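A.B. asks: Everything below, folded, please.
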Amino acid sequence: MTLRRETFLDHVRERGEYDTAEEADRVCRVVLGLLGAHLVGTDRAELAARLPEAYALILLNPLQAAEPLSPERFVRATAAWIEGASQATAAWDVSAVLSVAADAAGDDLTRRILLQLPAGYDLLFGRPQSP
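C.D. replies: Got it, this is the predicted structure:
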């Protein structure tokens, strides 16, 4: 089931404690654009199908990553794209967006997405894995 843009943004805004929908939207665009560069195939398409159209398009049309980023480098890249962001605020931003995306995706798809990513992304998605 696809979430409406307003619903998705409301969830991100609540988790990220953003003052405005515009702030939440900006963070969503950056994080999902970076995530899309790391996912391939049917998992990326299936996640896109569960996101609001504007975010699905960002996820499906990313710049391709030269190499998979570790979670730490993903957070640093996010910080570089968000004006005034620090690594701490970027980690917060990434977790706000990815945890809402994981809720939209459901457990099975989120597990498959995590298999495509380097170790450690489970925490960013708000789905810590047991050792």
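
A.B. asks: CA atoms for contacts and neighbours, from now on please.
C.D. replies: Noted.

A.B. asks: Helix or strand next in line after the helix or strand harbouring Arg29, which one?
C.D. replies: Assigned by DSSP states H and E, Arg29 falls within helix 21-36. Per DSSP H and E, the first helix or strand lying C-terminal to helix 21-36 is helix 41-50.

A.B. asks: neighbouring contacts of that following helix?
C.D. replies: 1-3, 36, 55-57, 59-60, 101, 104-105, 109, 112-113 (C-alpha atoms under 8 Å, 6 or more residues apart in numbering).

A.B. asks: Filter those residues down to the buried ones, ChimeraX style.
C.D. replies: The following ChimeraX line selects those of the contacts of helix 41-50 that are buried, judged by 16 or more other C-alpha atoms under 10 Å:
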select :36,55,56,57,59,60,101,104,105,109,113
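
A.B. asks: now the helix or strand where Ala96 lies against helix 21-36, angle please.
C.D. replies: Using DSSP H and E, Ala96 falls within helix 87-105. Relative orientation of helix 87-105 versus helix 21-36 (axes from the mean of the first three to the mean of the last three C-alpha atoms, to 10 degrees): 80 degrees.

A.B. asks: what packs against helix 87-105?
C.D. replies: helix 5-16, helix 21-36, helix 41-50, helix 71-81, helix 121-124 (3 or more C-alpha pairs under 8 Å, 6 or more residues apart in numbering; DSSP states H and E).

A.B. asks: To compare with the earlier structure, here is another sequence to fold:
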Amino acid sequence: MAITQDEFLTQVQERGQYTTTSEAERVTRAVLAALGAHLVGAERKELADRLPAPRRPLLLDPLPATTPLSPPDFVETVALLIEGATPDTARWDTSAVLSTLADQIHEDLLRRILTQLPPGYALLFGRAELA
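C.D. replies: Just a heads-up that it's a prediction; the model follows:
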């Protein structure tokens, strides 16, 4: 069963140490939209199914990216989606959302997601890099 929207945002807010739920909402929207462009197939759908229903379109609706992004380039993309963000704050935001997301899924799904992404993403999901 998927986590509720309030539970998900509360966890992101706590991890990101945001002062408001709206701040957690803002970064969650940006990170999920960026991630959705880089996942395909069954993993994208399975991951979306683990999200609160209002968050699923953020992952499923973006058009697929034409080229895979390295983790630093992904963080820069997130920075462009969040008003006033810098690469440092966007890395923090990305990790707050992706580590919360990683806690909601089975390790097998996380492993399959990470195989779709270039090396280095495991750290953004709050995990050690898988060999």
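
A.B. asks: Quick check: TM-score for this pair?
C.D. replies: Superposed pair, TM-score by TM-score structural alignment, normalised by the length of the first structure: 0.97. Supporting alignment: 131 aligned residues with a C-alpha RMSD of 0.9 Å.

A.B. asks: what comes into contact with the helix holding Ala96 of the first structure?
C.D. replies: With C-alpha under 8 Å, 6+ apart, helix 87-105 of the first structure has contacts from 1-3, 8, 11-13, 15-16, 27-28, 31-32, 47, 50-51, 75-76, 78-79, 82, 110, 123-127.

A.B. asks: Throw the helices and strands packed on helix 87-105 of the first structure into TSV and include distance to Val94 of the first structure, thanks.
C.D. replies: As requested, those are exported to TSV (distance: least, C-alpha to C-alpha, whole Å):
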stretch	distance to Val94 of the first structure
helix 5-16	9
helix 21-36	6
helix 41-50	16
helix 71-81	7
helix 121-124	7
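
A.B. asks: Trp92 of the first structure: neighbour count?
C.D. replies: By other C-alpha atoms under 10 Å, 16 other residues sit near Trp92 of the first structure.

A.B. asks: For it, give its distance to Cys28 of the first structure.
C.D. replies: Distance, Trp92 of the first structure to Cys28 of the first structure, by C-alpha to C-alpha, to the nearest Å: 12 Å.

A.B. asks: Over to Gly36 of the first structure?
C.D. replies: Taken as C-alpha to C-alpha, the span from Gly36 of the first structure to Cys28 of the first structure is 12 Å.

A.B. asks: what does Gln64 of the first structure give?
C.D. replies: The value you get for Gln64 of the first structure to Cys28 of the first structure, if C-alpha to C-alpha is used, is 18 Å.

A.B. asks: These two: which is more packed in?
C.D. replies: Neighbour count, other C-alpha under 10 Å: between Gln64 of the first structure and Cys28, Cys28 has more, with 24 against 15.

A.B. asks: Isn't the more buried one up against Tyr55?
C.D. replies: Yes. Taking C-alpha atoms under 8 Å as the definition, Cys28 of the first structure is a contact partner of Tyr55 at 7.5 Å.

A.B. asks: Ignoring the adjacent residues along the chain, who's closest to Pro52 of the first structure?
C.D. replies: With sequence-adjacent residues excluded and distances taken as C-alpha to C-alpha, 6 or more residues apart in numbering, Pro52 of the first structure is closest to Arg5, at 5.0 Å.

A.B. asks: list the contacts for the one you found?
C.D. replies: Contacts of Arg5 of the first structure (C-alpha under 8 Å, 6+ apart): Leu51, Pro52, Glu53, Ala54.
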